[in-house]
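A.B. asks: Structure for the following, please:
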Amino acid sequence: MPTGFPNYISEDGKRYYNNLIDALLEKRIQPVVTLYHFDLPQSLQDLGGWTNSLVADWFSNYARIAFSLFGDRVKTWLTLNEPITFCDIAYNIGTQAPGYISPGIGSYICNKNAMLAHAKAYRIYDKEFRSKYNGKVSIANQILWLEPDTGSDGAATEKARQLMAGMYSHPIYSKQGGWPPVIERIIADKSKEEGLPYSRLPAFTEDEIELVKGTYDFMGFNFYTSRTVRHAKQNESIGAWPLYGSSEIDIILDVRPEWKKTDAKWFYINPEGIRKQLAWLKKEYGDIEILITENGCASSKPDVDDEIRVQYYKDHLEQVHLSINEDGVRVTGYTAWALIDNFEWTDGYSIKFGLHKVDFDDPNRTRTPRSSAEYYASVVKSHSLDVNNKIIDEL
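C.D. replies: Now for the predicted structure:
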């Protein structure tokens, strides 16, 4: 739908995705399809994009088309990938499209519209396609694990977790629905202090709470990195949420010196974070099936010998194994990011996540398996991990 409206559907697009899905199935690969990964048609952005309340209907109409075209073969769907990126980073920091800075206003309007868009798409699948195709639908949220910098930062950290994970999880997965109460209250109080007669965080109506609540068949979870949380000092400059801090809850985000830095400036390695975040999600929302929809390691080096990435996968898969077997978290799948090097948004081609190297100087974009591809293939084939020369089976 190049224009964003269902009266024009690209035949080339249909052909491409039909061929891709059929080729995957021929290789016994079950496709997991993401409906939206930051690719809003310009015609819709010109109308306000994710800050236009009509975007939920625009998106759900698009979702209906995709379900009708591919639902006979696609059994796992993700409505939106990382709304924290196209809402919070986009409008608070401006390094993602549309690059329009509107902290605490545009970001929150986007937050609500994203929740409604996801929910309407889910309800369409539930009503019109589930009985025919029996698939599963959810949303993929990126969550940074947040931990207290010191023992006195526990309360601030829990507020930060609600702002990080709760904003995109509480409306969907909690029994109550709606925004996390602590965040809703804080933003309402801040708005009042600023002289506003209403909260900058748009409220859900009772009907909207019921519309969004329970719109999942599993939880999609993207994990890369972690941050520490501490109270901001008086008059201390606070960076933009969600990477540096939050003026809403007066906190600073930082990293521990022992966390290894990758070549991406935002990315520090803390394998234990994925296990801790999975445990928090279970504690907060119950025994929900979780599909890890993205996990991977950034590097600027094109080398085929990518030991840092191999170690990243080893360490994180070990933590996931512990989550399942010791913490009882119901993780049912894991997806590596990414199969090949790709265009990483504001980092362009300078940062690589691929299990396979791509030669971008070659018109044919030649692919070469890295050491991480060989390692990951061995894990998938053997259903086991080699951790410190000890084989862990039954993945």
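A.B. asks: Please count neighbours and contacts with C-alpha atoms only from this point.
C.D. replies: Will do.
A.B. asks: Just to be sure, Asp39 is in a helix?
C.D. replies: No - Asp39: not assigned to a helix; according to DSSP: H, G, I helix; E, B strand; the rest coil it is coil.
A.B. asks: Tell me, how many residues neighbour it?
C.D. replies: 9 (other Cα atoms under 10 Å).
A.B. asks: this one next, for a side-by-side:
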Amino acid sequence: MLNKEKFGSNFKWGTTICAFQNEGWANSDNKGQSIWDDFTSDAKNIKNNDAINNASNFYKDYEKDIRIASSLNLNTFRFSLSWTRIFPNGKGEINPEGVKFYHKVIDCCIENNLEPWITLYHWDLPKKLEELGGWTTRSIINWFSEYANFCSNEYGEKVKHWIVLNEPMSFTGLGYFMGYHAPGKTGISNFLKAAHHTALCNADGARIIRKNVKNAIIGTAFSCSYVKPINKSRLNKKSAQRVEVMLNRFYLEPTLGLGYPTDVMPGLNMINRYFKDGDLERLKFDFDFIGIQYYFRVVTKFSLFPPVLFASEIEPKKRTRNLNTMGLEVYPQGLSKVLQFYNQYDGIKNIIITESGVCYDDHLTNGKIYDIKRLRYHRRMLKEILKCKKKGINITGYFIWTLIDNFEWREGFEPRFGLVHNNFETQKRTIKYSGLWFRKFLRI
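C.D. replies: Below is the predicted model of the structure:
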């Protein structure tokens, strides 16, 4: 039987939200434009031609949403800063309205007994910086350092928990290799340049926070998946190892001082052309925790395309019926596999699940939403955590994606991950059955 006490008195229970997906009001109070404001301005880029408009209205309704989070008996609230609310052009001039807004969010968290956790970067690069090369130019290191320095000095008195980057493989792989996400760039050269500069910013940003914030607890959040070959043939097993390099090892190992994982993928040595003297050591930082973000399993097979990777995924719909509304496999038991994988690294002192969740179709019935499948998912995830804690893995938090249904990037408004339903026309919130369960489970 699940029991809150089994997780320990210092366990962090929270939700994660994202500035771009929740705030809305992209053109208000002198906010600058991000690559995602630009990308979503063309409705053809978004499923169902959804227009983000005011998303879930967090910019105006932050007090309401934070009070809801508090009412669910959570003890932490993770949110990201919008770079362009603070630096409209990405660098240089500061926007006082944006700075003030995040002070209000932080103060509201504290007033509602929620520990504020800041994510510095959750994918919304300033458009002006993208026009200068974005993550593909080494200048991004200086721009990001300016941003990290200002934010950590500005909010560091109130906020002690910091996450530098959210899912670097997602925003570099989807945005600079596949072109599926903003800014829509493609090609191995764009990806490797963006990836290396991102990894450098990850460590440099953490060093800046360490310098500026007394008693800071600093982490970063990596996307990860349980990867399995379709069968035990040598080619397919090798394909799974290469996919695991990209999904689970690529950003982690440089952070730990191990360099990029070229042992399984020699083709990754191409990244060395973007190195400068001292980069290998510069990539390393001793994080207080590593955040992992787990959603689905990936089953692979050998493939001639794409080059370097030589692997492709077996479409989930061809191998299982257990799918979410985005067509991804729902596989909670993979979490323990991922946790055991990360636990093998000596340099990881503490693991926090900084995101996990599931999207299903939710339907109002007499003013209520009985999202039983979502609740089953989270309960199973908690059981997997307890199983791993019993094996000695130091897991100290679980952050649910997400509090309020929001704008799910290229997928638009259709996928609903929230513990709280949002009517995007009226912005009316309705706590789902899963949210009510957490309220009872976490009751003091």
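A.B. asks: And the TM-score between them?
C.D. replies: The pair, once superposed, lands on a TM-score of 0.84 when counted by TM-score structural alignment, normalised by the length of structure 1; 351 aligned residues with a Cα RMSD of 1.9 Å.
A.B. asks: Neighbours of Gly187 of structure 2, how many?
C.D. replies: With neighbours defined by other Cα under 10 Å, the count for Gly187 of structure 2 comes to 12.
A.B. asks: How much space separates the residue nearest to Trp337 of structure 1 when sequence neighbours are not counted from Ala117 of structure 1?
C.D. replies: The spatially closest residue to Trp337 of structure 1, leaving aside those adjacent along the chain, is Gly296, at 4.8 Å (Cα to Cα, 6 or more residues apart in numbering). Counting by Cα to Cα, to the nearest Å, the gap from Gly296 of structure 1 to Ala117 of structure 1 is 27 Å.
A.B. asks: From what I see, Met178 of structure 2 and Ser189 are in contact.
C.D. replies: No - using Cα atoms under 8 Å, Met178 of structure 2 is not in contact with Ser189; the gap is 11.7 Å.
A.B. asks: Now do the contacts for His316 of structure 1.
C.D. replies: Residues near His316 of structure 1 by Cα atoms under 8 Å, 6 or more residues apart in numbering: Pro271, Glu272, Ile274.
A.B. asks: Show me which of those is closest to Asp386 of structure 1.
C.D. replies: Within the contacts of His316 of structure 1, proximity to Asp386 of structure 1 (Cα to Cα) peaks at Pro271, which comes in at 16.0 Å.
A.B. asks: Most neighbours among the contacts of His316 of structure 1, please name it.
C.D. replies: Ile274 (26 neighbours).
A.B. asks: My reading is that that one lies in a strand. Confirm?
C.D. replies: No - Ile274 of structure 1 is assigned helix when assessed by three-state DSSP, not a strand.
A.B. asks: who touches it in this structure?
C.D. replies: Taking Cα under 8 Å, 6+ apart, we find Ile274 of structure 1 in contact with Trp145, Phe223, His316, Gln319, Val320.
A.B. asks: Would you reformat those as JSON lines and include distance to Ala338 of structure 1 and secondary structure?
C.D. replies: As requested, those are exported to JSON lines (distance: Cα to Cα, whole Å; DSSP: H, G, I helix; E, B strand; the rest coil):
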{"residue": "Trp145", "distance to Ala338 of structure 1": "21", "secondary structure": "strand"}
{"residue": "Phe223", "distance to Ala338 of structure 1": "13", "secondary structure": "coil"}
{"residue": "His316", "distance to Ala338 of structure 1": "15", "secondary structure": "helix"}
{"residue": "Gln319", "distance to Ala338 of structure 1": "19", "secondary structure": "helix"}
{"residue": "Val320", "distance to Ala338 of structure 1": "18", "secondary structure": "helix"}
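A.B. asks: Among these, which one sits closest to Trp345 of structure 1?
C.D. replies: Among these, Phe223 lies closest to Trp345 of structure 1 (Cα to Cα), at 17.5 Å.
A.B. asks: what's the matching residue for that closest one over in structure 2?
C.D. replies: The equivalent of Phe223 of structure 1 in structure 2 is Tyr294 (alignment by TM-score structural alignment).
A.B. asks: and that match, how many neighbours?
C.D. replies: A total of 23 residues lie near Tyr294 of structure 2 under the criterion other Cα under 10 Å.
A.B. asks: From Val330 of structure 2, how far off is it?
C.D. replies: In terms of Cα to Cα, Tyr294 of structure 2 sits 10 Å off from Val330 of structure 2.
A.B. asks: Then Ser303 of structure 2?
C.D. replies: Ser303 of structure 2 is 24 Å from Val330 of structure 2, where distance means Cα to Cα.
A.B. asks: Same question for Gly435 of structure 2.
C.D. replies: Remark: distance between Gly435 of structure 2 and Val330 of structure 2 (Cα to Cα) = 19 Å.
A.B. asks: Then Gly179 of structure 2?
C.D. replies: From Gly179 of structure 2 to Val330 of structure 2 the distance is 25 Å (Cα to Cα).
A.B. asks: Then Asn212 of structure 2?
C.D. replies: Separation of Asn212 of structure 2 from Val330 of structure 2 (Cα to Cα) stands at 41 Å.
A.B. asks: same question, Arg429 of structure 2
C.D. replies: For Arg429 of structure 2, the distance to Val330 of structure 2 - Cα to Cα - is 26 Å.
A.B. asks: Look at the two and report which has more neighbours.
C.D. replies: Neighbour count, other Cα under 10 Å: between Arg429 of structure 2 and Val330, Val330 has more, with 20 against 17.
A.B. asks: Now do the same for that one: its match in structure 1.
C.D. replies: Superposed on structure 1 with TM-score structural alignment, Val330 of structure 2 falls opposite Ile269.
A.B. asks: My read is that that match contacts Pro257, right?
C.D. replies: No - judged on Cα under 8 Å, Ile269 of structure 1 makes no contact with Pro257 at a distance of 10.7 Å.
A.B. asks: returning to what we had before: show me what contacts whatever residue of structure 2 lines up with the residue nearest to Trp337 of structure 1?
C.D. replies: If you follow Gly296 of structure 1 across to structure 2 using TM-score structural alignment, you land on Gly357. By Cα under 8 Å, 6+ apart, the residues touching Gly357 of structure 2 are Tyr295, Arg374, Tyr377, His378, Ile400, Trp401, Thr402, Phe417.
A.B. asks: Out of those, grab the one that's most surrounded.
C.D. replies: Within the contacts of Gly357 of structure 2, neighbour counts (other Cα under 10 Å) peak at Phe417, which reaches 26 neighbours.
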